[in-house]
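**Student:** Output the structure for:
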Amino acid sequence: MCTFYKQDRGKAERWFRKKNTRGKAEPAGMESVRPTHLAPVVTSSRLLEDMSWGFRRRFKLASGKPSAWKPVVNSRDDKLASPIWREAFAERRCIVPVSEFYEWSGPAGAKTTHRFRHPQEELLWVAGVWEPSAEFGNCYSMITTLPNREVGRVHDRMLVVLMPDEIDRYLDGGDFKDFHRPDGILEVASGVPNPLQRTQPPSQGELF
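**Tutor:** As a prediction, this is how the structure comes out:
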């Protein structure tokens, strides 16, 4: 699922200042965000904080030894009750400001890049969860669900983009029985330049 997005920190700061006067303005401008990068999120306490993208986990190798730390950047909506996500979803929700996100399709070596963003170029607010880490500081993950029409043409999962009237309910621990997103909420452009300047998209970083 999504392993690369861009965000306008200044736009996020301006949105936050309307909600909370403790927000500090930063210069506007697009920044690229990849797994393990620091990026701003808004917590349920209505605090804007920089966190590292991806819950860090080690997995058991065939040799029986643990793997290196891996960032798990996406959490599936149908697995939020599993041990890795259950506590964070119940107690540590956040929303992630996203200006645009990218997906790739097609065969290796000839992949097509697809860009998704708000039709009016407003921020997308993505449902997320976070956890503290002694080694890596606070870390966040973005929730994914089954795709709507726009994303379904490219990928079998999509980010949970919250509608404006859902933001406070999500942060306050409201019940979301269905995270499926309506059609028509995203503008898609296919065949755009690959922002990673590479032929392969980054590894998925999602637990299946």
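**Student:** Please make it C-alpha for all contacts and neighbour counts, starting now.
**Tutor:** Noted.
**Student:** and the helix or strand containing W104, which residues are buried?
**Tutor:** Using DSSP states H and E, the element containing W104 is strand 100-105. For strand 100-105, a neighbour-count test (16 or more other Cα atoms under 10 Å) marks E100, F101, Y102, E103, W104, S105 as buried.
**Student:** one more to put side by side:
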Amino acid sequence: MCGRYGRRSDKQHIAEHYRLRDLREVPLEAGPDWNITPDSIQPVIRLGRDTGERELALLKWRLVPFWSKTPKPPFDTINARADKLLTSGSWREPFQRRRCLIPGEFFYEWEPIDKKTKQPYAVALTDDRLFSFGGIWDRWKDHNSGQVIESFAMITCDPNETMEAFHDRTPLIIEPRD
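**Tutor:** Coordinates of the predicted model:
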């Protein structure tokens, strides 16, 4: 599970990395953040509905499925297990139609020290460069008020040998070549 991550890059570096064209409509909140938590508004890269080109959008980190009756999902939706993307009613449609890239430079894993204390470790690529977490997103609409929430979940997968000492899941990291 990944419950926190970080990003040192500002929106200009993100735009260059993902070869984005138009950032005029993106608020300045897409800047660096060393402690990104669930329910915060974060930049993701997705395909634009009208253009089909990559765009930077600000979405809430905790996926609210389109079918949810309320804006608070009935279970935790910050992470989506890769092995359940095609079988889970919450993940299937977003995985098939609404994938996204989540810009990041590190994520945190926590090692238990004792029953009450955990030591956080920031996990990054060896060269500390910007990378993408794999994600899915969805659009929820309140049919009474018209309120719309766009939100995302981070895809997790089995850990590699290094990460399995910390957790049985790890975020899916997508290389630029992929």
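**Student:** TM-score for this pair?
**Tutor:** Remark: TM-score between the superposed chains equals 0.78 [TM-score structural alignment, normalised by the length of structure 2]; 156 aligned residues with a Cα RMSD of 2.3 Å.
**Student:** if we can go back for a sec, comparing the strand holding W104 of structure 1 with structure 2, how large is the average distance?
**Tutor:** Strand 100-105 of structure 1, aligned to structure 2 and superposed, deviates on average by 1.2 Å (mean Cα distance after the TM-score superposition for structure 1).
**Student:** so where is the helix or strand just after that strand in structure 2?
**Tutor:** Later in the chain than strand 100-105 of structure 1, the nearest helix or strand by DSSP H and E is strand 112-117. Residues 119-124 of structure 2 are where strand 112-117 of structure 1 lands when matched by TM-score structural alignment.
**Student:** what about the spatially most central residue of structure 1, helix or strand, and which?
**Tutor:** The centroid of structure 1 falls nearest to M142 when counting by Cα atoms, centre = their mean (3.6 Å). Using DSSP H and E, M142 of structure 1 falls within strand 139-145.
**Student:** Pull up the aligned stretch in structure 2 for that strand.
**Tutor:** Going by TM-score structural alignment: strand 139-145 of structure 1 matches residues 151-157.
**Student:** What lies in contact with the matching stretch?
**Tutor:** Contacts to stretch 151-157 of structure 2, defined as Cα atoms under 8 Å, 6 or more residues apart in numbering, come from residues 1-2, 59-64, 77-83, 102, 133-139, 169-172.
**Student:** Give me the buried subset of these.
**Tutor:** Using 16+ other Cα under 10 Å, the buried ones in the contacts of stretch 151-157 of structure 2 are 1-2, 59-64, 77-82, 102, 133-139, 169-172.
**Student:** for structure 2, which helix is longest?
**Tutor:** In structure 2, assigned by DSSP state H, the helix with the most residues is helix 11-18.
**Student:** now the residue nearest to the centre of structure 1: how far from V129 of structure 1?
**Tutor:** Separation of M142 of structure 1 from V129 of structure 1 (Cα to Cα, to the nearest Å): 7 Å.
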